[in-house]
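J.: Sequence and predicted structure below; questions after.
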Amino acid sequence: MAQYFEAHPENPQPRLLKQAATLLQKGGVLAVPTDSSYALVCHLDDRDAVERMRRIRQIDDKHHLTLLCRDLSELASYALVDNRQYRLLKLATPGPYTFILDATKEVPRRVSHPQRKTIGLRVPDRKGLLLLLELHGAPLLATTLIPAGETEPLNDPQLIRERYEKLLDGIVDAGACPDEPTTVLDLTTMANGGDPTVVRQGRGELQPLGL
């Protein structure tokens, strides 16, 4: 049965999020709000938790999972980033963008894309989630909370509780999210002098990035 944490959206209570971080460190899978929609998260290095998260979402190992990082310095530990890529990342973070980059050896093979050896990374702009990442002390592996057979993510924490209470270890309720997906940019093409590829246009605007 999932523990339920009601966190203030603007001034999240550290005490509650510390309890949520403890669940993650023990191998838990949680539903948390981001700056785009609710997502499932777990500890990066916990094989069992990663497999549980995939089962809950009913996705296979070809589905890109996203690594949520606190800042660019943390992101650079898990992705190969050159100067051009870094300048674009600096413009876009924190914010509602997901970047596909070549994974470093720090990323377990089971969570990078099996054919391309890439990883999706983002630095979210949501106070409660950033505090949770800080308290956890490491990036979190995430996937948008879209029920199997559906196309839209869940954005109502009460509905998430009704549908997933028996499958999750915790739910962080910090109110509704913007309910618009992130903009996904493939930056691997920049490594060979190319331009970023827009995989999906979402909440993150392209013009401020010069795209």
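T.: Right, received. Where do you want to start? Note that the structure is predicted; figures quoted are calculated from it, not measured.
J.: Please count neighbours and contacts with C-alpha atoms only from this point.
T.: Noted.
J.: Number of residues surrounding residue 175?
T.: For residue 175, the count of nearby residues is 16 (other C-alpha atoms under 10 Å).
J.: ugh, wrong one, I meant residue 36
T.: 26.
J.: where does it land in three-state SS?
T.: What DSSP: H, G, I helix; E, B strand; the rest coil gives for residue 36 is coil.
J.: For it, which residues are in contact?
T.: 96, 177-182, 203 (C-alpha atoms under 8 Å, 6 or more residues apart in numbering).
J.: again, 7 Å this time
T.: Going by C-alpha atoms under 7 Å, 6 or more residues apart in numbering, residue 36 touches 96, 177-182.
J.: try residue 42
T.: Listed by C-alpha under 7 Å, 6+ apart, the contact set of residue 42 reads 24, 28-30, 49-50, 140-142.
J.: swap the cut-off to 8 Å and go again
T.: So residue 42 contacts 24, 27-30, 49-50, 53, 140-142 (C-alpha under 8 Å, 6+ apart).
J.: go on, residue 198?
T.: Going by C-alpha under 8 Å, 6+ apart, residue 198 touches 183-186.
J.: Which of those residues has the largest number of neighbours?
T.: Neighbour max across the contacts of residue 198 (other C-alpha under 10 Å) = residue 184, 22 neighbours.
J.: Second structure for comparison follows:
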Amino acid sequence: MPAELISIHPVNPEPRKIARVLEVLRQGGIVIYPTDTVYGMGGDIHNARTVERIAQVKGIKPEKSDFSIICNDLSHITDYAKVSDLAFKTMKKILPGPYTFVLPASNKLPRSLNPRKKTIGIRVPDHAITREIVSQLGNPIITTSIKLEDDFMEYPTDPEEIFHQFQHKVDLIIDGGPGGLIPSTILDATSDDIEIIREGLGEWEE
């Protein structure tokens, strides 16, 4: 059975449609959604089977997964990561935005994400659909790009193309308009200094 395709307004997400996305997530489904960078794929972080399925779609082993999580705002980040004063001040200044902060993982991070995981990537995207989903769900969602491990092509940006490629691999795909081509900037905030790991859409100066 092919995935469900839902068109949601990128600025004013329709509550009825968001409710449908939440229903799929709570049932352990995999959802593809827009962000302020590229389209992402994810599910409820508390569902171990969902983590396994996403790893399978990506072509990697769950124990080697390096998924990040999307939070609605800064208030829940300390539930899943240890945040230094410098990291918090920096995050408060530039989030929501196209950045992923790599932080030391707390012991509250679900072991299903990777039992050996010592760090976790945190995203607070500047996108109404994704943040509304996380806000209504009540906890973060896993996030990983929809670019597959063996894919040397650019990130898919057209929701119809994404549907064609993933309709038999996920449960629901959100059409939130064209996606971007540039992923987030990744910042290492695990020490006293913040260092750039990957230069992406977010501008960064030391």
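T.: Happy to help now that I have it. Computed from a prediction, not measured in an experiment: that's the story for all the values here.
J.: any idea how far the residue nearest the centre of the second structure is from residue 41 of the second structure?
T.: For the second structure, the residue nearest the mean C-alpha position is residue 143 (2.4 Å; C-alpha atoms, centre = their mean). Distance, residue 143 of the second structure to residue 41 of the second structure, by C-alpha to C-alpha, to the nearest Å: 6 Å.
J.: same question, residue 105 of the second structure
T.: Taking C-alpha to C-alpha, one finds residue 105 of the second structure at 21 Å from residue 41 of the second structure.
J.: higher neighbour count, those two?
T.: Neighbours were counted for residue 105 of the second structure and for residue 41 using other C-alpha under 10 Å; residue 41 has more, 23 against 20.
J.: tell me what the one helix or strand that one maps to is packed against?
T.: Here residue 41 of the second structure is covered by strand 40-42, with elements defined by DSSP states H and E. The contact analysis (3 or more C-alpha pairs under 8 Å, 6 or more residues apart in numbering; DSSP states H and E) places strand 40-42 of the second structure against strand 31-33, strand 141-145.
J.: Pick the most deeply packed of those strands.
T.: Each of those was assessed for mean neighbour count using mean count of other C-alpha atoms under 10 Å. The highest is strand 31-33, with a mean of 26.
J.: got the contact list for that one?
T.: By C-alpha under 8 Å, 6+ apart, strand 31-33 of the second structure touches 21, 24-25, 39-43, 129-130, 146, 170-176.
J.: Residue 117 of the first structure touches residue 100, doesn't it?
T.: No - using C-alpha atoms under 8 Å, residue 117 of the first structure is not in contact with residue 100, being 10.2 Å away.
J.: ok, the two, which is more surrounded?
T.: More neighbours surround residue 100 than the other of residue 117 of the first structure and residue 100, with 22 against 17 (other C-alpha under 10 Å).
J.: on that earlier part again, who are the contact partners of the residue nearest to the centre of the second structure?
T.: Residue 143 of the second structure touches 40-43, 67-70, counting by C-alpha under 8 Å, 6+ apart.
J.: neighbours around the closest residue to it other than its chain neighbours, how many?
T.: Excluding the flanking residues, the one nearest residue 143 of the second structure by C-alpha to C-alpha, 6 or more residues apart in numbering is residue 42, at 4.8 Å. Residue 42 of the second structure: 28 surrounding residues under other C-alpha under 10 Å.
J.: again with the one 4 residues further on
T.: A count of neighbours around residue 46 of the second structure, defined by other C-alpha under 10 Å, yields 19.
J.: Would you check how far apart it and residue 19 of the second structure are?
T.: Counting by C-alpha to C-alpha - residue 46 of the second structure and residue 19 of the second structure are separated by 19 Å.
J.: With residue 196 of the second structure instead?
T.: For residue 196 of the second structure, the distance to residue 19 of the second structure equals 37 Å [C-alpha to C-alpha].
J.: go on, residue 202 of the second structure?
T.: Distance, residue 202 of the second structure to residue 19 of the second structure, using C-alpha to C-alpha: 30 Å.
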